[in-house]
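Colleague: make a model of this:
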Amino acid sequence: MNRDKNLFSRPEMLRMNIEILKKRGVEVSDIAEIAFRQQGKWNPDIAYQDCYDSVEKILSLRDVFHILQLGAEIDRLTEAEAFEGPIQEILATDLGMFGIDELFGLELSGMYGTIGKTNFGDIDVNKPGIVARLNSDGKEGKPACHTFLDDIVGAIAAAASTRVAQMENEIEAKKDPSIIEEPKLF
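Modeller: This next block holds a predicted model:
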């Protein structure tokens, strides 16, 4: 990779995000499963594939790329004990009063509005699936740190769940013959 390059295409960002997730022990399917369960609470007819596709779509977005890459790097540097002073211990122990990791999650999930943030809050509190494992890894004496990644993964799942709901609402709205098709921006 060219070290001078700092702008990437959506396919490149998707690929790099999937790579960093895999390196940290997370698969796209792990995130899609959370999104599927989250949205399934409200709509039992949703398709898992829509959730999976939504996760991939979200992973291709520039803001998500920046959040995920930075968060994963902060976690990696924490594992390497590369920080100095009290911030090293705060990050390593995922101090509950720290909150900056949740800001990453709120920013990412907020791309899908208030419902995205609400879904993130639910996932952050209940820690389903891979989020629970990421959250507990560093706290069980393992040399892993997922202070940022658990919140980022939860936020991606929340955003994907919300995106699926929005897609379903759009399908429902288009049943009205007076709806005029809008151009697709994203």
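
Colleague: from now on I want contacts and neighbour counts done on CA atoms only, so please keep to that.
Modeller: Will do.

Colleague: quick check: Ala160 touching Tyr48?
Modeller: No: taking contacts as CA atoms under 8 Å, Ala160 lies outside contact range of Tyr48: 11.0 Å.

Colleague: could you pull out the buried residues of the longest helix along the chain?
Modeller: Among the segments of the chain that qualify as a helix by DSSP state H, the longest is helix 149-173. Using 16 or more other CA atoms under 10 Å as the test for burial, helix 149-173 gives 149-165.

Colleague: which helices and strands does it pack with?
Modeller: Contacts defined by 3 or more CA pairs under 8 Å, 6 or more residues apart in numbering; DSSP states H and E place helix 149-173 against helix 28-40, helix 48-59, helix 62-79, helix 100-109, helix 113-126, helix 130-137.

Colleague: show me what the longest one is packed up against.
Modeller: Other helices and strands packing on helix 62-79, by 3+ CA pairs under 8 Å, 6+ apart, are helix 10-23, helix 86-93, helix 100-109, helix 149-173.

Colleague: what's the spacing between it and its chain's center?
Modeller: 11 Å (CA atoms, centre = their mean, to the nearest Å).

Colleague: list the buried ones in that helix?
Modeller: Quick answer for helix 62-79 (16+ other CA under 10 Å): 62, 64-65, 67-69, 71-72, 74-79.

Colleague: gap between the one residue sitting closest to the centre of the chain and Gly85?
Modeller: Nearest to the mean C-alpha position of the chain, by CA atoms, centre = their mean, lies Ile156 at 2.2 Å. Noted for Ile156: a distance of 31 Å to Gly85, by CA to CA, to the nearest Å.

Colleague: swap in Pro44?
Modeller: 49 Å.

Colleague: tell me which of those two has more neighbours.
Modeller: In terms of neighbours (other CA atoms under 10 Å), Pro44 is the more surrounded of Pro44 and Gly85; the figures are 10 against 7.

Colleague: from Ser109, how far out is that one?
Modeller: Distance from Pro44 to Ser109, by CA to CA: 22 Å.

Colleague: before we move on, what about Ala173?
Modeller: For Ala173, the distance to Ser109 - CA to CA - is 24 Å.

Colleague: one more sequence to fold, the one below, so I can look at both together:
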Amino acid sequence: MKYSLNSKKVADAAHEWLINRGVRTLDIAEITYTLQREYYDSLTIEECLASVEQVLSKREVQNAILTGIQLDLLAEEGKLLSPLQEMIENDEGLYGCDEILALSIVNVYGSIGLTNFGYIDKLKPGIVNKLNDKSGPHKHTFLDDIVGAIAASASSRIAHRKQEEIEKKGLIPPSS
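Modeller: The predicted structure is shown next:
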């Protein structure tokens, strides 16, 4: 029989692992809201939360969450081989695999997501800053970037949907 993992099991695990690492979907939605509020006067945190939930419903996103958190946990436990252990444990500046994993999320949502991710990665707003703090016992080398990518993707999703709404109302003629 061909191997197949139940999608609900993967989705539930990704959600549970985020919560266990101190990340709520509302935390991600707040970053999304911050990125988009100046462009859409009627934007609500509920819309942002719904967009985050849609991003989290994608299997590619769930896979990135599970992979990144697992690597962070292994680094905390000192269970990686050297020099990878030290690179992840210390979030070494030249180790960019954490950003590359996060970009796998952003790539689902286009170039706006990419620019939003760069902005989040630079400024580290909200929960991303908390996850990036190296003074605590937890290693979030991957998770801070993954959370930033989810917020950037949710933001991109909103931008695309709002553009569609504007065009449907006839406020901006469609491109030819």
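
Colleague: got a TM-score for the pair?
Modeller: Once superposed, chain against chain, the TM-score is 0.91 (TM-score structural alignment, normalised by the length of structure 2); 170 aligned residues with a CA RMSD of 1.7 Å.

Colleague: just to revisit the earlier point, shared neighbours of Ala160 and Tyr48 of structure 1, anything?
Modeller: Ala32 (CA atoms under 8 Å, 6 or more residues apart in numbering).

Colleague: aligned to Gln69 of structure 1, what sits in structure 2?
Modeller: Matched across to structure 2, Gln69 of structure 1 falls on Leu66, judged by TM-score structural alignment.

Colleague: that match and Ala14 touch, don't they?
Modeller: Yes: Leu66 of structure 2 lies in contact with Ala14 (CA under 8 Å); the separation is 5.8 Å.

Colleague: any idea how far the counterpart of Asp98 of structure 2 in structure 1 is from Asp176 of structure 1?
Modeller: Here Asp98 of structure 2 is matched to Asp101 in structure 1, going by TM-score structural alignment. Applying CA to CA, the value for Asp101 of structure 1 to Asp176 of structure 1 is 42 Å.

Colleague: please determine how far the equivalent of Glu172 of structure 1 over in structure 2 is located from Ser111 of structure 2.
Modeller: Taking TM-score structural alignment, the alignment pairs Glu172 of structure 1 with Ile166 from structure 2. Counting by CA to CA, the gap from Ile166 of structure 2 to Ser111 of structure 2 is 20 Å.

Colleague: ok, Glu46 of structure 2 next?
Modeller: The value you get for Glu46 of structure 2 to Ser111 of structure 2, if CA to CA is used, is 24 Å.

Colleague: returning to what we had before: turn the helices and strands packed on helix 149-173 of structure 1 into TSV, columns for distance to Leu21 of structure 1.
Modeller: Listed next are these as TSV, based on distance: least, CA to CA, whole Å:
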stretch	distance to Leu21 of structure 1
helix 28-40	8
helix 48-59	10
helix 62-79	8
helix 100-109	15
helix 113-126	18
helix 130-137	11
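
Colleague: give me the number of residues near the counterpart of Pro86 of structure 1 in structure 2?
Modeller: Under the alignment by TM-score structural alignment, Pro86 of structure 1 pairs with Pro83 in structure 2. Using other CA under 10 Å, Pro83 of structure 2 has 9 other residues around it.

Colleague: and if you look at the one 10 residues further on?
Modeller: Gly93 of structure 2 is flanked by 8 other residues according to other CA under 10 Å.

Colleague: tell me the contacts of it?
Modeller: With CA under 8 Å, 6+ apart, Gly93 of structure 2 has no contacts at all.

Colleague: which SS state does it fall under?
Modeller: Judged by DSSP: H, G, I helix; E, B strand; the rest coil, the three-state class of Gly93 of structure 2 is coil.

Colleague: could you do Ser4 of structure 2 as well?
Modeller: Per three-state DSSP, Ser4 of structure 2 ends up coil.

Colleague: how about Thr147 of structure 1?
Modeller: coil.

Colleague: show me what it lines up with in structure 2.
Modeller: Using TM-score structural alignment, Thr147 of structure 1 pairs with Thr141 in structure 2.

Colleague: neighbours of the closest residue to its match other than its chain neighbours, how many?
Modeller: Residue nearest to Thr141 of structure 2 in three dimensions, not counting chain neighbours: Asp91, with 5.3 Å by CA to CA, 6 or more residues apart in numbering. Here the number of neighbours of Asp91 of structure 2 (other CA under 10 Å) works out to 19.

Colleague: now for Ala82 of structure 1, how many residues are close by?
Modeller: Around Ala82 of structure 1 there are 10 residues (other CA under 10 Å).

Colleague: err, Glu92 of structure 2, not the other one
Modeller: By other CA under 10 Å, neighbour count at Glu92 of structure 2 equals 12.

Colleague: name the nearest residue to it, ignoring sequence neighbours.
Modeller: In space, Glu92 of structure 2 is closest to Glu86, 8.0 Å off (CA to CA, 6+ apart).
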